[in-house]
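1. need the 3D shape of this:
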Amino acid sequence: MAASLTAEQLEPRLGQFTVIDVRSPGEYAGGHIPGALNIPLDKLQRALPDLRAAAERGELAVVCASGARSQTACSQLAAAGIPAFTVVGGTAAWAQGGRPLDRPAGARAVWAMDRQVRLAAGSLVIAGMLVDLALPGARWVSAAIGAGLVFSALSNTCAMGTMLAKLPYNRPRGGTADLDDILGNLRK
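-> Purely as a prediction, here's the structure:
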């Protein structure tokens, strides 16, 4: 298990950390901890050399919406020999404490990924049950979604979240730097 920091512990030391936000670019654009760099969880492996260099210069703090993805990211970093802290409760805990969130100009808020997954999964389950009324056997779609959610919980991964992160509204144009620019900032 990764070392952790609460939002209260991070706030006075914010300038001492390189904060990595592993949410989708859309979620990041909706509001992030000031100074946080956006490296989505699905791009973390590509960023390892630059994160290793950043960790040699100072401490890393990893944040997501609630803490689950940052914990996964910290596990991946630890496996690569890169120490990092996960921010307990994520950006939600940061904001709940009345702390400011940065937003790029013109950015619109996007639902947190876990909320998007709940909406998509619930909609697919209901659709499967309704379609089953006309096409018997369609309820197995609902069963497959349920099995996927169980697997997601047991493995602490989320294929549906990965797919949803690729949708256009989760990858806003303008207002966010691309990964190459972010990695360049880490090298400085």
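
2. make it CA atoms for all contacts and neighbour counts henceforth
-> Will do.

3. the spatially most central residue of the chain and Ala36: what is the separation?
-> The C-alpha lying nearest the average C-alpha coordinate of the chain belongs to Arg23 (CA atoms, centre = their mean; 2.6 Å). For Arg23, the distance to Ala36 equals 11 Å [CA to CA, to the nearest Å].

4. can you pull the contacts of the residue nearest to the centre of the chain?
-> 38-41, 63-65, 69, 113 (CA atoms under 8 Å, 6 or more residues apart in numbering).

5. sitting in strands, which of the residues you listed do you find?
-> 38, 63 (DSSP state E).

6. hmm, which of the contacts of Arg23 are the buried ones?
-> 38-41, 63-65, 69, 113 (16 or more other CA atoms under 10 Å).

7. of the residues you listed, closest to Ser4?
-> For the buried ones among the contacts of Arg23, the closest approach to Ser4 (CA to CA) belongs to Val63, at 10.3 Å.

8. all strands of the protein, in order?
-> 3-5, 17-21, 37-38, 59-63, 85-87.

9. quick one, helices of this protein?
-> Here the chain has its helices, by DSSP state H, at 7-10, 25-29, 44-57, 68-79, 90-96, 113-134, 139-155, 159-165, 179-187.

10. and the last one, what other elements does it pack with?
-> If contacts are counted by 3 or more CA pairs under 8 Å, 6 or more residues apart in numbering; DSSP states H and E, helix 179-187 sits against strand 37-38, helix 44-57.

11. residues of that helix that come out buried?
-> 179, 182-183, 186.

12. for the residue of the chain most remote from its centre, give its distance to Ala127.
-> Ranked by distance from the centre of the chain (CA atoms, centre = their mean), the top residue is Ala134, with 38.2 Å. To Ala127, Ala134 is 11 Å away according to CA to CA.

13. another for comparison:
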Amino acid sequence: MNVTIATDSPEEAAAPRRPTGLDAHAVQEWLTSPEGPRLLDVRSPAEFTTAHIPGSYNVPLDLLREHRTELRTHLGDEVVLVCRSGARAGQAESLLGATGLDNVHVLTGGVTAWEAAGGPLTRGTETWELERQVRLVAGSIVLAGVLASTVAPWAKWISAGVGAGLTGAALTNSCAMGMLLSRLPYNRRNEPDLGAVLRTLAA
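-> Below is the predicted model of the structure:
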């Protein structure tokens, strides 16, 4: 009695499943293939305008979080998520994964690693990266709290609150202050709306 055992096609056997995290060199090599992935940059519009990987689409994390179900239907191809360091892209991967997508990857180290690996960038109007803005605001509040505590001792708790917030951000790999800053007009210049994003992805 002959038994037929189902096996992967030659194409499937030649293209093993890629890991969730991909380094810059792996993404660069993948982009040169005919089946290269789509790049979704989840940073703020201002950060994207400052410098982004050629051919990437800007889908800010807030927009992705709110409309991940609608976006899911337009992401049938392999997708690599990009941010500055990989943290926000990791959050986006979790959000899209929760909708059932299993074709989502993260550029490990983000745009910073991409540039260090010699990857090309399209540059525009310079804007501070969100992480740098967080350092400025958090540091300023801590300094102000310490100085104010010399007059009003209770002010030290302001600095303590910022320290606790930064500790929580590190433990949860998220940043409430960063999310708040991303909503400022300074960071929302050239912000795409959902319709524009979906039309671009469909094209």
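
14. for the aligned partner of the residue nearest to the centre of structure 1 in structure 2, give its distance to Leu171 of structure 2.
-> Aligned by TM-score structural alignment, Arg23 of structure 1 pairs with Arg43 of structure 2. Arg43 of structure 2 is 21 Å from Leu171 of structure 2, where distance means CA to CA.

15. next one: Pro54 of structure 2
-> Pro54 of structure 2 is 33 Å from Leu171 of structure 2, by CA to CA.

16. Ser94 of structure 2 now?
-> 16 Å.

17. neighbour-wise, which of those two wins?
-> Ser94 (13 against 10; other CA atoms under 10 Å).

18. give me the nearest residue to the alignment partner in structure 1 of the more buried one, chain neighbours excluded.
-> Ser94 of structure 2 maps onto Ser75 in structure 1, with residues paired by TM-score structural alignment. Spatially, and ignoring its direct neighbours in sequence, Ser75 of structure 1 is nearest to Ala2 (6.6 Å; CA to CA, 6 or more residues apart in numbering).

19. please list all residues in contact with that neighbour.
-> Counting by CA under 8 Å, 6+ apart, Ala2 of structure 1 has contacts 71, 74-75, 78, 84-86.

20. just the buried members of these?
-> 71, 74-75, 84-86.

21. any idea how far Val151 of structure 2 is from the equivalent of Val62 of structure 1 over in structure 2?
-> Counting by TM-score structural alignment, Val62 of structure 1 corresponds to Leu81 in structure 2. When distance is defined by CA to CA, Leu81 of structure 2 is 48 Å away from Val151 of structure 2.

22. translate Leu130 of structure 1 into the numbering of structure 2.
-> Match for Leu130 of structure 1 (TM-score structural alignment): Leu147.

23. what's the burial count for that match?
-> 15.

24. residues contacting it?
-> So Leu147 of structure 2 contacts nothing (CA under 8 Å, 6+ apart).

25. just the one 10 residues further on next, same as before
-> In this structure, Trp157 of structure 2 makes contact with Gly145, judged by CA under 8 Å, 6+ apart.

26. quick check: the aligned residue for it in structure 1?
-> For Trp157 of structure 2, the residue aligned by TM-score structural alignment is Trp140.

27. and for Ala14 of structure 2?
-> Matched by TM-score structural alignment, Ala14 of structure 2 corresponds to no residue in structure 1.

28. gap between Ala14 of structure 2 and Arg183 of structure 2?
-> Counting by CA to CA - Ala14 of structure 2 and Arg183 of structure 2 are separated by 44 Å.

29. which one's more surrounded, the two?
-> Arg183 (12 against 9).

30. what residue of structure 1 takes the place of the more buried one?
-> Match for Arg183 of structure 2 (TM-score structural alignment): Lys166.

31. what do you get for Arg72 of structure 2?
-> Looks like Arg72 of structure 2 aligns to Arg52 there (TM-score structural alignment).

32. number of residues surrounding its match?
-> 18.

33. and it, how far from Lys43 of structure 1?
-> In terms of CA to CA, Arg52 of structure 1 sits 15 Å off from Lys43 of structure 1.

34. now do Gly184 of structure 1
-> For Gly184 of structure 1, the distance to Lys43 of structure 1 - CA to CA - is 15 Å.

35. could you work out the end-to-end span of stretch 9-18 of structure 1 for me?
-> 14 Å.

36. how about that stretch: buried residues?
-> Buried residues in stretch 9-18 of structure 1 (16+ other CA under 10 Å): 10, 14, 17-18.

37. lovely, talk soon.
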